[in-house]
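Colleague: The following block contains a protein sequence and its predicted model.
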Amino acid sequence: MTRRAKQGQDDIIRGEARQTMSWNEAEILAARRKILKSAQDMLAGQLSYIEGARNIVTASTKARLDERDVDLLPFVGIVSETDALPLW
């Protein structure tokens, strides 16, 4: 058994569910960079919070983030409450 397979087996025994990386790691990393850039731009006043939240939620799926992550939920709420508003 490989070291990686053994680690995965140990995680299951301990009750931990590890999410394996997609085969397209470059896509995941690019999505995570987009999330970081959107957050930085919102804090710097270069991107509206509505547009930034939309960027973050859109990229979160490709970034393989858990949709129930407490850090992501406020952005999901913003998008949900403002989906009818236009960006200006």
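Modeller: Happy to help now that I have it.

Colleague: For the rest of this, base every contact and every neighbour count on C-alpha atoms.
Modeller: Fine.

Colleague: Assign I35 to helix, strand or coil.
Modeller: The local conformation at I35, judged by DSSP: H, G, I helix; E, B strand; the rest coil, is helix.

Colleague: Around it, how many other residues sit close by?
Modeller: By the criterion of other C-alpha atoms under 10 Å, I35 has 21 neighbours.

Colleague: here comes the other one, which I'd like you to weigh against the first:
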Amino acid sequence: MSDAGDQESSSVLRERIANLQERVDALEATELDQADLVSQMAEQQQALATGFQKLSKRLGLQFWATLIALVAAITAIVVALS
């Protein structure tokens, strides 16, 4: 009777170990997927930061161009009225 109980508990133990191994494998696969997602997010964040820097430069240039055009327009009006 003891051998049957030992075989049964050994079988249950093997089943539990196999179940745990499946869970570990699933967790490792999930971890790899998450690492890929984090990598993609970092790339997208870098692209976004670069885009914002370019936009900031363009807005700065546009501001100065608008200011120069405004000064030129005011100067032209003053000269025309003189």
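Modeller: Yep, it's here. Source: prediction; values computed, not measured.

Colleague: How alike are these chains, TM-score-wise?
Modeller: For this chain pair, the superposition-based TM-score is 0.28 by TM-score structural alignment, normalised by the length of the second structure; 25 aligned residues with a C-alpha RMSD of 2.1 Å.

Colleague: what helix or strand is A80 of the second structure on?
Modeller: helix 2-81 (DSSP states H and E).

Colleague: just how off-centre is that helix within its chain?
Modeller: Here helix 2-81 of the second structure is found 0 Å from its chain centre; the criterion is C-alpha atoms, centre = their mean, to the nearest Å.

Colleague: For the first structure, just list every one of the helices.
Modeller: In the first structure, the segments counted as helices under DSSP state H are 3-13, 25-43, 49-62, 73-82.

Colleague: Mean neighbour count, those helices: which tops it?
Modeller: Of all those, helix 49-62 has the most neighbours on average by mean count of other C-alpha atoms under 10 Å, namely a mean of 20.
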